[in-house]
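Asks: Predicted model follows, preceded by the sequence.
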Amino acid sequence: MGAMDELINPTVVDNLASIMRDHGRVDTTALLATAETLSGRRLRARVDTVRAGILATLPSSYRGTVALTDAMFEDSRLDGWMIWPLSEALVHRALDGSTTVAFDDVHRVLAKLTTRLSGEFAIRDLLIADHRRSLAIIGEWTGSPDDHVRRLASEGTRPRLPWAKQVPALIAAPGVTRSILDKLVADPSEYVRRSVGNHLNDISRDHPDTATAIAADWTAEHCATPTVRRGLRTLIKRGDLDALTLLGFSTTKLGLEPPALHADHVHIGETLPYTVTVQNLGDSDANVVIDVVLTSPTATGGSTEKVFKLARRLIPGNGTVTVSGKRSFTPLSTRTIRAGRHSLTTQANGQRSAPTFFDVNA
């Protein structure tokens, strides 16, 4: 198990049970029992397990559940990762009641809890149930004085929020969150603006033309370059000409040499240094974003590629630049390294060189 999995642990469960007992007449036996079942489970499974224990502990009615939660909120111990399964349990109870009153009110509770830990995961079930009604409420959060609440308006409605349930309506129709993003793109908090950029990047994965159109509007109205750059990063890696042009990168023809490797093989756990050379074949200066593309074998015998940022350079007309880098082949919890034939390719402003092949050995 990785460190992330341990965010929901027996201590978190014990502390939450103590808070619930202190503020309500509840039997926490079922909740406490979940602490013994967490070992060996991944984070998502732990959240689901503890959420079930919370639901077995909370009052059966939504009104009773919210009354207890509001009382618990006054306790400063209610903080951190225990909020995640608690907020999901609250949403479950609200939806179980099938009333618009509970549906609307649980948004209020999530906005309160998100000041302790983001409610971005819990809110997904509300969006799945009725995205139009939910978005109408969430849209009001853009005017909140609390940056955690404003961020939730953007982060919770991201089309492809990591670790979260997908909301098909948000992927199919990115325009439904446009008004939220427009109100937050120039937010005074970088915390909020980064979420807006990530939201735009999600949109770009499925609707590149929509993303570049939104980015063009923001650039003209707000001078939102850092947010736009974050929002178009996937398109830049793909070499999308509209995104490159919008961010001021040149479309002139470039001369790209295959990466020069310091060795023709590397062992798992080692690092491979390399250099890449890019030539500006035009007469005018060229603003260039330089990446390397790693192609690796898959478990099924195919291949997969990943683009890694390397550098940004202004190359004079007919000039050449050489950039050094290194690629680690150390396995991580989020990255599996497989032995076999790999390659590195130079990419600059979407243009690619021929690949350089090398072997990764066990």
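Replies: Done, it's in.

Asks: drop to CA atoms for contacts and neighbour counts, all remaining ones
Replies: OK.

Asks: what comes up buried for the strand or helix carrying L68?
Replies: Here L68, judged by DSSP states H and E, is contained in helix 62-73. For helix 62-73, burial by neighbour count (16 or more other CA atoms under 10 Å) applies to Y62, T65, V66, L68, T69, M72, F73.

Asks: Include distance to V13 when you put those residues into CSV, please.
Replies: Output for the buried residues of helix 62-73, formatted as CSV (distance: CA to CA, whole Å):
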residue, distance to V13
Y62, 22
T65, 18
V66, 19
L68, 17
T69, 16
M72, 15
F73, 16
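
Asks: so how far is the first residue of stretch 235-244 from its last?
Replies: Stretch 235-244 has an end-to-end distance of 8 Å (criterion: CA to CA, to the nearest Å).

Asks: chain center to it, what's the gap?
Replies: Distance of stretch 235-244 from the chain centroid (CA atoms, centre = their mean, to the nearest Å) equals 20 Å.

Asks: Number of residues surrounding W84?
Replies: By other CA atoms under 10 Å, 24 other residues sit near W84.

Asks: Got another one to weigh against that:
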Amino acid sequence: MLATYILGKLATNNPSALKILKTKVSKDENWRVQEMLAKAFDNYCMTLGYENSLVTIEKWLTDKNPNVKRAVVEGLRIWTNRPYFKENPTKAIALISRHKADDSEYLRMSVGNALRDISKKYSELIANEMATWDLQNPKIKFTYKFVTKNG
């Protein structure tokens, strides 16, 4: 697991390290490894700068592997405490919300938890986002319940 963290550090100067995180580490079944992947991704973004990482964030969020997408959502929690996203909370909300109806329950849970975290500072922005959601969709309703869950 320490190796995953180190790869996150290395990835800023070595594209092959970032590729290993995305293509190899993300396939590990162990949840602890997935947590380290999320931390490694955050470390990569922090080192490079969150705004400078937007292209990579966008790419990872469009990956087919839900663990890759989750690494972004979970890794950057609490998003609005991070530079760039602190000044641009709507960007963070938009990026995270894209996956409210993802096939992966594991990812939708992370989406809901991340948006709930943001709602503590930006409740009106989250309420505005959720007002656009189709709660007839069971996947979206699942995410909605995590956003609105207390504690």
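Replies: Great, that's in hand. In this text the structure is predicted, and so the values were computed from the model without any measurement.

Asks: And the TM-score between them?
Replies: With the length set by TM-score structural alignment, normalised by the length of structure 2, the two chains reach a TM-score of 0.76; 142 aligned residues with a CA RMSD of 2.7 Å.

Asks: C-terminal to the helix holding L68 of structure 1, which secondary structure element comes first?
Replies: Next in line after helix 62-73 of structure 1, if elements are assigned by DSSP H and E, sits helix 83-97.

Asks: Show me the strands in the stretch 151-300 of structure 1, by range?
Replies: 254-256, 260-261, 265-267, 271-280, 286-297 (DSSP state E, counting those that start in this stretch).

Asks: I'd like to know which of those lies nearest to T34 of structure 1.
Replies: strand 286-297 (39.8 Å; CA to CA).

Asks: Summarise which helices and strands the closest one is packed against.
Replies: Counting contacts by 3 or more CA pairs under 8 Å, 6 or more residues apart in numbering; DSSP states H and E, strand 286-297 of structure 1 is packed against strand 303-315, strand 340-348.

Asks: Relative to structure 2, which residues correspond to the shortest one?
Replies: Matched against structure 2 by TM-score structural alignment, strand 340-348 of structure 1 finds no partner residues.

Asks: Near D217 of structure 1, how many other residues are there?
Replies: Neighbour tally, D217 of structure 1, other CA under 10 Å: 13.

Asks: ok, the counterpart of it in structure 2 - contacts?
Replies: Taking TM-score structural alignment, the alignment pairs D217 of structure 1 with T132 from structure 2. Listed by CA atoms under 8 Å, 6 or more residues apart in numbering, the contact set of T132 of structure 2 is empty.

Asks: The closest residue to V293 of structure 1 other than its chain neighbours: what's it in contact with?
Replies: Leaving aside its chain neighbours, V293 of structure 1 sits nearest to V307 (4.5 Å; criterion: CA to CA, 6 or more residues apart in numbering). Contacts for V307 of structure 1 (CA under 8 Å, 6+ apart) come out as K237, D291, V292, V293, L294.

Asks: What separation do you get for V307 of structure 1 and T234 of structure 1?
Replies: 9 Å.

Asks: sorry, back to before: out of the helices and strands packed on strand 286-297 of structure 1, nearest to R21 of structure 1?
Replies: Comparison of those against R21 of structure 1 by CA to CA identifies strand 303-315 as nearest, at 49.5 Å.

Asks: Can you spell out the matching residue range in structure 2 for the next helix or strand after the closest one?
Replies: Along the chain past strand 303-315 of structure 1, the next helix or strand (assigned with DSSP H and E) turns out to be strand 320-328. Strand 320-328 of structure 1 corresponds to no residues in structure 2, going by TM-score structural alignment.

Asks: how far is strand 320-328 of structure 1 from where the chain is centred?
Replies: Distance, centroid of strand 320-328 of structure 1 to centroid of chain: 27 Å (CA atoms, centre = their mean).

Asks: Pull out the buried positions in that strand.
Replies: T320.

Asks: Quick check: the aligned residue for L115 of structure 2 in structure 1?
Replies: Mapped onto structure 1 by TM-score structural alignment, L115 of structure 2 lines up with L200.

Asks: neighbours of that match, just the number please.
Replies: 31.

Asks: Could you verify my assumption that it touches L232?
Replies: Yes. L200 of structure 1 is within contact range of L232, at 7.2 Å (criterion: CA atoms under 8 Å).

Asks: Please enumerate the shared neighbours of the two.
Replies: A211.

Asks: which residue sits closest to A211 of structure 1, ignoring its sequence neighbours?
Replies: Nearest one to A211 of structure 1, counting by CA to CA, 6+ apart, is S204 at 5.0 Å.

Asks: Against V307 of structure 1, how distant is the one you found?
Replies: 16 Å.

Asks: burial count for A348 of structure 1?
Replies: 29.

Asks: again, but for D134 of structure 2
Replies: 13.

Asks: swap in N67 of structure 2?
Replies: With other CA under 10 Å as criterion, N67 of structure 2 counts 27.

Asks: Repeat that for R44 of structure 1.
Replies: 13.

Asks: Before I go, just wanted to say thanks for your time.
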